[in-house]
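Asks: Got a sequence here, can you model it:
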Amino acid sequence: MNAFLILEDGHVFKGKSFGAQKEVICEVVFNTSMTGYLEVLTDPSYQGQGVVMTYPLIGNYGVCLEDAESDRPWHSAFIVREISRMSSNFRREEELEAYLKEHDIPGICGVDTRAITKILREDGCMGGMVTTNPDYNLDEILPKLKAYRVTNAVKTVTRKEKTHVAGDGPKVALLDLGTKKNIIRSLSKRGCDVTVYPAFTSAEEILGDQPDGIMLSNGPGDPKECTEIIKEIKKLYDSDVPIFAICLGHQLMALATGADTEKMRWGHRGGNHPVKDLATGRVYISSQNHGYVIKNESIPKDVAEVSFINVNDRTIEGLNYKNKKIRTVQFHPEACPGPQDTAYLFDEFLDVMKGAKNA
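Replies: Below is the predicted model of the structure:
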């Protein structure tokens, strides 16, 4: 069946439908990863978005559920150049198309993903529609696409109840803003005793459980929308508990301490983004997925200092907080699959927790 991708600027791309056959409106973004399409699909940070994969062949190794970053895919739509209808992988459990149908996610293939990506890079990420209706009316559709915004994203993806992953090491409280499973795995394999809290848990409850450290996870949407969570994070900041934050958590900590954020033109999404450690001058390759960034000039100089920058566009990739045991990064040190260059940040967090506990 024919399918159409309609962008808010009036571009229309004709392709073939795969996955669920339904009509959706979403924010259209692109991801430059060469592998890991299941990890991309199951990353809660993509809630409300239709993702264009720049790598031309998707689905060739099927779906291996062990690799999923959450219990379900979060994309509104999946946009690819070529979908592999038959996969080859000894770990495969099902085909990608069947997986998308199972979770009611529409896909479109046979479109020029290079052309779509060039449009998004030139004009920025934008509203879009995937539809199988050949009688679409642009005059009716385009205003809806221009008006579309991803809202209530964290509330949609966060868990409903507190969960516990036992360990014999430091007690870590992980605030689930849309966490990826590999953040939990990265802590667990280092022996941490991890308790995962819903995003809207009060600081009093978290601190009342007497954690040795607190992690703020990744997540979707505009960080400024999370006003209730920001208030609680400010209370966590005021405590003496070591904190490590990733992606959305990094942005929310900045907002809680007086900095500002802004939406990027097209964001950073992929497994090949270079970041520079300003303390050592070393450059790491990182995995990233974000559409918002902290404004450099907004950071109170007595509160935090920039620790990492993006080599490509000089945007902020990390902050160290002064007179606090708090470190935050915009990229994903838990990336899987993807570069493992920055996994050492979990080891440093472990050392900070142990040092604080023995002080």
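Asks: Please make it C-alpha for all contacts and neighbour counts, starting now.
Replies: Fine.
Asks: does Met129 sit in a helix, a strand or a coil?
Replies: Following DSSP: H, G, I helix; E, B strand; the rest coil, Met129 is assigned to strand.
Asks: I'd say it and Ile6 touch.
Replies: Yes. Met129 is within contact range of Ile6, at 5.1 Å (criterion: C-alpha atoms under 8 Å).
Asks: Enumerate every residue touching the closest residue to Lys16 other than its chain neighbours.
Replies: Leaving aside its sequence neighbours, Lys16 sits nearest to Asn2 (C-alpha to C-alpha, 6 or more residues apart in numbering; 4.5 Å). If you count contacts by C-alpha atoms under 8 Å, 6 or more residues apart in numbering, Asn2 has them with 14-17, 132, 134.
Asks: one more to line up against the first:
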Amino acid sequence: MPDTIKNQDQDRSTLTTSPLATGLIVLSDGTVYRGFGAGTTGQALGEVCFNTAMTGHQEILADPSYAGQILCFTFPHIGNVGANSEDEEASCGRAQRAAVGMIAKSEITAPANWRASQTFNEWLLTRGIIAVTGVDTRALTRKLRVEGMQIAAIAHAKDGHFDIEALKALAKNAPTMEGKELARDVTREEAGDWKEGDWDWPNGFKNGPEDGPKVVVLDYGVKSNILRRLTSAGAHVVVKPGSASAEEVLAENPDGVVVSNGPGDPAATGEYALETLRALLDKNIPMLGICLGHQMLALALGAKTLKMAQGHHGANHPVKNFDTGQVEIVSMNHGFAVDGDSLPANAQQTHISLFDGTNCGFKLNDKPVFAVQHHPEASPGPQDSFNVFEGFIEAIKAR
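Replies: Sure thing, here's the model as predicted:
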């Protein structure tokens, strides 16, 4: 029997008739959005954010930086390119514990792409991701934009039976992202070399150099394409767990160090990572920080980070590069930002967001240290910032 479902936009009173709702999103303020379940069944808690990318949904959901989050895609259609193993962004098995939920307007469609090896729904199932479709994502996005990100419970039950009051209590009482350390859940447990470079059609991934400058990557949830871009820029890449000490990093005799992206509150991860970063900064080794790594390098230098209301999530963000004078369109995924006014006197701001003026990059005037808030490796997104990797390798070779 059809179930009468209130329109998702809480500002309207229109009633629509639809089949039984099998998916539910319950925000911490008690707002309920009904839809149709996909992916795995069950329930999960996470911070809801909206992502404005039009493509690359597999790579986005596979980004370890989204651990503990539920993604609402503003682009309504999803699934037509399916999923495949070559677009994997988790660089180790543990990093596959990324996004816990997905929200979309339209029903997941069958794949119509020659690279697809799975349907998108099959891929969601393999990753344990709960999805809800048929939601008024415009209304939800507007709510998040105006009121800020919230913790939510997302649920999928094939019989359509939910304990809504219990879900409301779960969402209301769940801890927020502030103070939450998530990088330990997605970092690798053992160090190892990374050989894979850019994807070269039709041959697959290129092999990296054996004799390039050695770059140690501290893995706090590093995306595969960051490692691929470093390899393609000419580096011999060694990846170490984020918990590695400065002594363990220096034992590799690195020519450079990259502090990777990752999930959670940078201040919480910094409780065990900042000692290592400060020791490496004292050695004057060329260093590059990306996203969470950008924030933690700033904290190691004495700056502050702030929780953002909506964060930046998408593949169409304009960033001003002061070094070149150009505007770059970049991919972003972060809910915390560096307070640019708190950067030390020896730090020079190199990038800002043209959406809200927040700091998106800095470099040190007296050390070979660089950091960017955005994701220069894209995947998905534009390739305007690939020069970050080439510039970093050039700075290493110059020393």
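Asks: Any idea what the TM-score comes out to?
Replies: The TM-score (TM-score structural alignment, normalised by the length of structure 1) is 0.95; 355 aligned residues with a C-alpha RMSD of 1.5 Å.
Asks: Check the contacts of Asn2 of structure 1 against Arg159 of structure 1 and report the nearest one.
Replies: Set against Arg159 of structure 1, the nearest of the contacts of Asn2 of structure 1 by C-alpha to C-alpha is Ser17 (31.5 Å).
Asks: can you give me the helices in structure 2?
Replies: Along structure 2, counting by DSSP state H, helices occupy 57-62, 120-127, 137-147, 164-173, 183-186, 224-232, 246-250, 266-281, 292-300, 387-398.
Asks: between those, which gets nearest to Thr41 of structure 2?
Replies: In terms of C-alpha to C-alpha, the element of the helices of structure 2 nearest to Thr41 of structure 2 is helix 120-127, at 8.7 Å.
Asks: quick one: that closest one to structure 1 mean distance?
Replies: With mean C-alpha distance after the TM-score superposition for structure 1, helix 120-127 of structure 2 departs from structure 1 by a mean of 1.4 Å once superposed.
Asks: the strands in the stretch 201-350 of structure 1, which residues?
Replies: 213-216, 243-246, 261-277, 283-294, 304-310, 316-321, 326-329 (DSSP state E, counting those that start in this stretch).
Asks: what lines up against the residue nearest to Lys16 of structure 1 once you look at structure 2?
Replies: Here Asn2 of structure 1 is matched to Thr22 in structure 2, going by TM-score structural alignment.
Asks: For Gly160 of structure 2, see how far away its match is.
Replies: Thr22 of structure 2 sits 4 Å away from Gly160 of structure 2, going by C-alpha to C-alpha, to the nearest Å.
Asks: what sits against His245 of structure 1?
Replies: To be clear, residue 245 of structure 1 is Ala; His isn't right here. Contacts for Ala245 of structure 1 (C-alpha under 8 Å, 6+ apart) come out as 215-218, 253, 327-329.
Asks: what's the counterpart of it in structure 2?
Replies: By TM-score structural alignment, Ala245 of structure 1 lines up with Gly289.
Asks: separation between its match and Ala300 of structure 2?
Replies: 11 Å.
Asks: What separation do you get for Leu100 of structure 1 and Val29 of structure 1?
Replies: 18 Å.
Asks: So between these two, which is more surrounded?
Replies: A direct count of neighbours by other C-alpha atoms under 10 Å for Leu100 of structure 1 and Val29 places Val29 higher, at 26 against 21.
Asks: The more buried one matches what in structure 2?
Replies: Under TM-score structural alignment, Val29 of structure 1 pairs with Cys49 in structure 2.
Asks: Leaving out sequence neighbours, find the closest residue to that match.
Replies: Cys49 of structure 2 sits nearest to Leu71 (C-alpha to C-alpha, 6+ apart), 5.4 Å away.
Asks: counterpart of the one you found in structure 1?
Replies: So, by TM-score structural alignment, Leu71 of structure 2 is matched to Val51.
Asks: right, and its match touches Val28 too?
Replies: Yes. Taking C-alpha under 8 Å as the definition, Val51 of structure 1 is a contact partner of Val28 at 5.9 Å.
Asks: sorry, back to before: how about the contacts of Ala245 of structure 1 in TSV, adding neighbour count and distance to Glu317 of structure 1?
Replies: Converted to TSV, the contacts of Ala245 of structure 1 look like this (neighbours: other C-alpha atoms under 10 Å; distance: C-alpha to C-alpha, whole Å):
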residue	neighbour count	distance to Glu317 of structure 1
Met215	26	17
Leu216	27	15
Ser217	23	15
Asn218	28	13
Met253	30	13
Arg327	23	11
Thr328	28	8
Val329	24	6
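Asks: and of those, the nearest to Asn272 of structure 1?
Replies: Nearest member of the contacts of Ala245 of structure 1 to Asn272 of structure 1, counting by C-alpha to C-alpha, is Val329, at 15.9 Å.
Asks: ok, now how distant is the alignment partner in structure 2 of that closest one from Asn284 of structure 2?
Replies: In structure 2, the residue paired with Val329 of structure 1 according to TM-score structural alignment is Val372. As judged by C-alpha to C-alpha, Val372 of structure 2 and Asn284 of structure 2 stand 19 Å apart.
Asks: tell me the contacts of the nearest residue to Lys325 of structure 1 once chain neighbours are set aside?
Replies: Closest residue to Lys325 of structure 1 apart from its sequence neighbours, by C-alpha to C-alpha, 6+ apart: Pro242 at 4.7 Å. Residues near Pro242 of structure 1 by C-alpha under 8 Å, 6+ apart: 212-214, 324-326, 349, 352-353, 356.
Asks: Nice, that's everything, thank you.
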